[in-house]
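Peer 1: Below is the structure, and that's it, no one-letter string:
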């Protein structure tokens, strides 16, 4: 479903004339439909960690505290998926992202050691202790890109700029989001449409991606399942 068909479906639900074109239109209502679509897409990216937006980032360490900007490491970087940064060379995790007070405490009292920490400050990735150059670091993050401008089924932009462009987000949610946002900016009643939208977001987010089994006795302290032999326990 393209930007054009999203706006056409939203217009039909609202009860206005469906546009033949969006980005080239000078009609105020069509311009507002496009603005609502972009606003909805950006809001969804911030609202939930949709699995379609999760990517793996990679970085080769530099022998300095600052490893460069996050956008130079991953151009579509939105935010970290917590507890996913590991040094694949040393097989050790990085703890973070640390807060400002945690980071300053670490700098003051920890001069070295085998425990790694990281912080994001001013868009820069900071590491402590200073890593050895050339080590491989991997992590997962949420991409800020949700629009496919090239037709390759992969998001490469953070806003619509053409009628034929599509989104990797759930299209029904984008349409419902456009509907209530359009009604709101027009000063029309939108509460019922907003409640329907909220309910559908909850449903989709609840089904999105794989979900872990909840254990009544509490989770394992280990990240992975316990490693035990298949048999011969008495041997």
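Peer 2: Sure, I can see it. Being a predicted model, the structure only gives us computed values, none of them experimental.

Peer 1: make it CA atoms for all contacts and neighbour counts henceforth
Peer 2: Noted.

Peer 1: Need the residue closest to the centroid of the chain.
Peer 2: For the chain, the residue nearest the mean C-alpha position is residue 142 (2.8 Å; CA atoms, centre = their mean).

Peer 1: so who does that residue touch?
Peer 2: By CA atoms under 8 Å, 6 or more residues apart in numbering, the residues touching residue 142 are 49, 53, 54, 55, 77, 78, 79, 80, 81.

Peer 1: Check the spacing between the third one and residue 121 real quick.
Peer 2: Pointing back at residue 54 there. In this view, residue 54 and residue 121 are 22 Å apart by CA to CA, to the nearest Å.

Peer 1: higher neighbour count, those two?
Peer 2: Counted by other CA atoms under 10 Å, residue 54 and residue 121 do not tie: residue 54 has more neighbours, with 18 against 15.

Peer 1: I'd like the distance between that one and residue 170.
Peer 2: For residue 54, the distance to residue 170 - CA to CA - is 15 Å.

Peer 1: hey, which helix is longest across this structure?
Peer 2: What stands out as the longest helix in the chain, according to DSSP state H, is helix 28-47.

Peer 1: Need the contact partners of the helix or strand that that helix is followed by.
Peer 2: Once helix 28-47 ends, the next helix or strand along the chain (criterion: DSSP states H and E) is strand 54-60. Residues from elsewhere that reach strand 54-60 (CA under 8 Å, 6+ apart): 73-74, 133-143.

Peer 1: and here's the other structure:
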């Protein structure tokens, strides 16, 4: 495994590039430029973590699966603490083998819940709305479950870095030894232009270079699917046709 740079080492590299005096620590350092580095690291990586592609998919390293079991009579369910956004088309009932319908809009939800004529659906419905306590988001299902069933979703996490042991995930820099989940050089490029901008220096070329590299890596993140112009071969048959004797006929 390639050795990774921690956030302090990334900040030192940026300090060297922009001609700033060296720093001996990052988190807790009272010097203004060190404090600015922490703020800009958090801002930049949070911004990158919010990138979305097709079907609202985020970076692969931030994509999580969450499986939970419904409770009879309970309509709402808490998301994981690091939940940021749902990946479209990933809500499934693993007991009925059906994809859930949603997320419903407020209009659709009220039509189901408040309409004179009851709306029925073969697939379960779901909506993302405020939780009962009013402190955050929750996953609501309809109809209200009458039995325990296994549901699964995929979502994008807001935790984009870990501690040095790679066991504790976080959404903000907490120690010099923290490691981001993004490529080190990409974080370094982002921090460089942001720091130069914060100091009133020219940053246009650094920003353009960063955005080009970021977009290129995001587009390739998770691989690129082959798009065929002609008919797609039947699954499992590629390379399975002999040179001769096909169907008992010698060519």
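Peer 2: Received the coordinates, thanks. The structure displayed is predicted, hence computed values, not measured ones.

Peer 1: still on that earlier bit, which of the contacts of strand 54-60 of the first structure tops the neighbour count?
Peer 2: Greatest neighbour count in those, by other CA under 10 Å, goes to residue 143: 26 neighbours.

Peer 1: what do we get in the second structure for that residue?
Peer 2: Alignment note (TM-score structural alignment): residue 143 of the first structure maps to residue 157 of the second structure.

Peer 1: Residue 86 is in contact with that match, correct?
Peer 2: No: contact status for residue 157 of the second structure versus residue 86: not in contact, 9.2 Å apart, counting by CA atoms under 8 Å.

Peer 1: And residue 24 of the second structure, what's its match in the first structure?
Peer 2: Residue 24 of the second structure maps onto residue 20 of the first structure when the alignment is built from TM-score structural alignment.

Peer 1: Could you do residue 123 of the second structure as well?
Peer 2: In the first structure, residue 123 of the second structure lands on residue 115 (TM-score structural alignment).

Peer 1: Quick check: that match touching residue 90?
Peer 2: No: under the criterion of CA under 8 Å, residue 115 of the first structure makes no contact with residue 90, lying 11.0 Å away.

Peer 1: hmm, back to that, report the secondary structure state of the match of residue 24 of the second structure.
Peer 2: Three-state assignment for residue 20 of the first structure (DSSP: H, G, I helix; E, B strand; the rest coil): coil.

Peer 1: Helix, strand, or coil at the residue lying closest to residue 79 of the second structure once chain neighbours are set aside?
Peer 2: Spatially, and ignoring its direct neighbours in sequence, residue 79 of the second structure is nearest to residue 138 (6.0 Å; CA to CA, 6 or more residues apart in numbering). Classification of residue 138 of the second structure by three-state DSSP places it in strand.

Peer 1: show me what contacts the counterpart of residue 138 of the second structure in the first structure?
Peer 2: Matched across to the first structure, residue 138 of the second structure falls on residue 124, judged by TM-score structural alignment. By CA under 8 Å, 6+ apart, the contact list for residue 124 of the first structure reads 66, 67, 68, 69, 70.

Peer 1: again with residue 53 of the first structure
Peer 2: In this structure, residue 53 of the first structure makes contact with 45, 142, 143, 144, 145, 146, judged by CA under 8 Å, 6+ apart.

Peer 1: how about 6 Å then?
Peer 2: Applying CA atoms under 6 Å, 6 or more residues apart in numbering, we find residue 53 of the first structure in contact with 142, 143.

Peer 1: What's the match for it in the second structure?
Peer 2: Aligned against the second structure by TM-score structural alignment, residue 53 of the first structure finds its counterpart in residue 62.

Peer 1: Having no further points to raise, I will conclude here.
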